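Student: Got a sequence here, can you model it:
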Amino acid sequence: MPLDRPSQELNVALLSEKCSDFAKFQIWPLRTRLDARAWLGNFQDDDLPLARHLLNAFMYFNDDLTRQLFVAALQGIGVLQPWRARRRGNIFDDWSTFLQSASLTYVTGEIPNPADSGHLFARAARDHAGVSEEQILNPVEALERIAIRGDRSPVVFVDDFVGSGDQFTETWERRYDIGGKSYSFSEAASDADRAGTPLEVYYAPAVCTMYGLDNIKRRCPGVEISAGNILDQRYNVFHPDSLVWPAELVADGQALVRRLSVALGLPEDESEWGLFGYHGLGLAIGFAHKTPDATIPLFRYRAEHWRPLVKDV
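Tutor: From the prediction side, this is the model:
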């Protein structure tokens, strides 16, 4: 989803109309969830031109758009060269066979939680991509099928958003209790390679940063990634060639974000609430079900004198 670099002269009336229409047509939610007017009210008059550029760059993925991107990611597996290299028949028949035989699982935190967003996208695969309920497994079940039953059916991890890629790599490397032994997907893949029966593993997130994609490729060799939308580094508010700002205002815009973040007491680091966003990704995005910690806190921070643009459920 390319973002054109904005002109230095941002039409204020057009931006206001855009925000109003996005809410009217339900691209953006009601003001109780996303309030552009209240957020702009945080800024002094002198800072408003830059604040409007920041607002103009914000990308909000509602449920419908996120679901469409996710289904595109899942279907995109069929155009990956490694997927095609494993198959020599009719591509449509091969895809149908693949989809009916694959095990679908999801990424979890250190302590798996029913609220993990992977559950939502496993259900989306069932409801919108023709995957049966029986194919959806939690990570332990998927790993047991590989380690105990010797199943070599394709494994597809599903997700909404990849920022740093850490959550996937941690799921991949995490040791689970499998048949009384500590075992990981990483070890299972290595063992399968040595046995000459390599695992076929895919990861299908709706939205993925280039940073996260590179991180996963480096730490999880053999995992093929098909994303519905890939955000390159220039979507970072702090990138030297950031697409968020007009070319003439990059330095001024970045200085504004830094100044206001420090004034709010946000740490000058790459932590979850650090002013640069988690891992320094500096994004300006939100989803209907959450705002990633890779998004700069100025959009999501709440304080007595600071109203967030987006409010999580």
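Student: drop to CA atoms for contacts and neighbour counts, all remaining ones
Tutor: Fine.
Student: Quick check: which element contains T105?
Tutor: Element membership for T105 (DSSP states H and E) is strand 103-106.
Student: One more: P82?
Tutor: helix 81-85.
Student: Residues contacting that helix, please?
Tutor: Helix 81-85 is contacted from outside by 77-78, 224, using Cα atoms under 8 Å, 6 or more residues apart in numbering.
Student: Would you reformat those residues as CSV and include secondary structure?
Tutor: Formatted as CSV, these follow (DSSP: H, G, I helix; E, B strand; the rest coil):
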residue, secondary structure
I77, helix
G78, helix
E224, strand
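Student: Following up with a second sequence; could you model it the same way so I can compare the two?
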Amino acid sequence: MISSEDLKLKRAVQLLCSTGIRRPLASERMRTWLKQFSSGPEHTLALLILRHLIYRTSNQIESSLTQALRRMALHFALNDKDRSTMYWRDILEGRAQLNFYFGPPEHEYTRPGKSGELIIRLLKQIFSIKSEQIEYPSSNKTLSTNERFLMIDDGTFSGDQLSKIIEANSTLMKRPGQTGVVVSIAHERALQRFERDFPEIPVFYGEKMTEQDGLVAISEQWIVAGNWPYGNDLPCEVYNEIVKKAGFKTVQPLGYAGLGLMVAYEHGIPDDSLQLLWDKSDSWTPLFDR
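Tutor: Predicted coordinates:
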């Protein structure tokens, strides 16, 4: 029998999906994922994770990316007059004597996957970026004084991947005052890393996440708020036991870099999120595909 509190959580999750807030996350997919948790603490934990999942549709990614691009355009404007008199999209489209180039990061020497394709499509369809303005970081392009290059992606969390790409393509990326990073979502750990390692490369983002968005911090809130009624069976301990039983080839309970995020996109999920959300094994089916 499902407890009354679990039933409330389940209804809240179903409502989030049925209202379109988590479109197109299917209830059937969630049911399959939930069946892998035993009743009691495991099932409550799964429902709490679903309830507090940060899920972003393509439209929401577009909205956050718009904010990031606005900040970027105003930052690079050559003078205060352009900032005060010109609409940021005019600056983006080159009406302030600046030409912008954008490059989704390459992954392991290949073209970007789903996230890169989404960003390229948004740039072209929504922001009127032309094909000739798309350059990958590894290109041999040199920047003139009125050109700017922005590496662009859906999100950066630990900052590791983008940092490695910058180091590998330092000829283009390390041009003080001429390059930057644009993402829809940035985690404070990535921002701290860039401030430390690449102070000359600004990061423009539409949404910011912090350590308080991770499972460790959120589970403490569940306990304080009375959402977790299991006494000494702490949420993180229960979670780690489920990961062990899942039999993953590589154990990363809190995801890459240990951030413990519960974030996913309509087009996929970063491996910085909880391993139970994206990894698979002979005995475990993930909620999201990578």
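Student: For the helix holding P82 of structure 1, buried residues please.
Tutor: W83 (16 or more other Cα atoms under 10 Å).
Student: Off-centre distance for it?
Tutor: Remark: helix 81-85 of structure 1 is offset 24 Å from the chain centroid, using Cα atoms, centre = their mean, to the nearest Å.
Student: what packs against whatever helix or strand comes next after it?
Tutor: Using DSSP H and E, the helix or strand that follows helix 81-85 of structure 1 in sequence is helix 91-101. In terms of contacts (3 or more Cα pairs under 8 Å, 6 or more residues apart in numbering; DSSP states H and E), helix 91-101 of structure 1 is not packed against any helix or strand.
Student: where's helix 91-101 of structure 1 relative to the chain centroid, distance-wise?
Tutor: Centre-to-centre, helix 91-101 of structure 1 and its host chain are 26 Å apart (Cα atoms, centre = their mean).
Student: same deal with stretch 55-66 of structure 2?
Tutor: 10 Å.
Student: how about that stretch, which residues of structure 1 does it hit?
Tutor: Mapping stretch 55-66 of structure 2 onto structure 1 (TM-score structural alignment) gives residues 60-71.
Student: which other residues reach that stretch?
Tutor: With contact meaning Cα under 8 Å, 6+ apart, stretch 60-71 of structure 1 is reached by 27-29, 121, 124-125, 128-129, 159-160, 204-207, 227-229, 285-289.
Student: middle-most residue in structure 2, spatially?
Tutor: Centroid-nearest residue in structure 2: G155, 3.8 Å away (criterion: Cα atoms, centre = their mean).
Student: Helix or strand: which one has it?
Tutor: G155 of structure 2 belongs to strand 147-156, assigned by DSSP H and E.
Student: same for the following helix or strand past that strand, what does it pack against?
Tutor: Following strand 147-156 of structure 2 in sequence order, the next helix or strand is helix 160-168 (DSSP H and E). Under the contact definition 3+ Cα pairs under 8 Å, 6+ apart, helix 160-168 of structure 2 sits against no other helix or strand.
Student: elements contacting whichever helix or strand comes after helix 160-168 of structure 2?
Tutor: Using DSSP H and E, the helix or strand that follows helix 160-168 of structure 2 in sequence is helix 170-173. Where contact means 3+ Cα pairs under 8 Å, 6+ apart, helix 170-173 of structure 2 is not packed against any helix or strand.
Student: distance between helix 170-173 of structure 2 and the chain's centre?
Tutor: The answer for helix 170-173 of structure 2 is 24 Å, by Cα atoms, centre = their mean.
Student: give me the stretch of structure 1 that the helix or strand just after it matches.
Tutor: Downstream of helix 170-173 of structure 2, the first helix or strand assigned by DSSP H and E is strand 179-187. Aligned by TM-score structural alignment, strand 179-187 of structure 2 falls on residues 201-209 of structure 1.
Student: which residue packs closest to A192 of structure 1, ignoring adjacent ones?
Tutor: Nearest non-adjacent residue to A192 of structure 1, counting by Cα to Cα, 6 or more residues apart in numbering: P198, 4.8 Å away.
Student: Aligned counterpart of L15 of structure 1 in structure 2, please.
Tutor: Aligned by TM-score structural alignment, L15 of structure 1 pairs with L9 of structure 2.
Student: Report the secondary structure element holding that match.
Tutor: When secondary structure is defined using DSSP H and E, the element that contains L9 of structure 2 is helix 4-18.
Student: And that helix, what's buried?
Tutor: So, applying 16+ other Cα under 10 Å, buried residues of helix 4-18 of structure 2: 6, 9-10, 13-14, 17.
Student: After superposing, tell me the mean distance of that helix to structure 1.
Tutor: Averaged over the aligned pairs, helix 4-18 of structure 2 sits 3.6 Å from structure 1 after superposition, using mean Cα distance after the TM-score superposition for structure 1.
Student: continuing past that helix, what's the next helix or strand?
Tutor: On the C-terminal side of helix 4-18 of structure 2, the closest following helix or strand by DSSP H and E is helix 27-34.
Student: Could you pull out the buried residues of that next one?
Tutor: 30, 33-34.
Student: quick one: the helix or strand following that helix to helix 27-34, angle?
Tutor: The element immediately downstream of helix 27-34 of structure 2 (helix or strand, assigned by DSSP H and E) is helix 41-51. Orientation of helix 41-51 of structure 2 against helix 27-34 (axes from the mean of the first three to the mean of the last three Cα atoms, to 10 degrees) gives an angle of 140 degrees.
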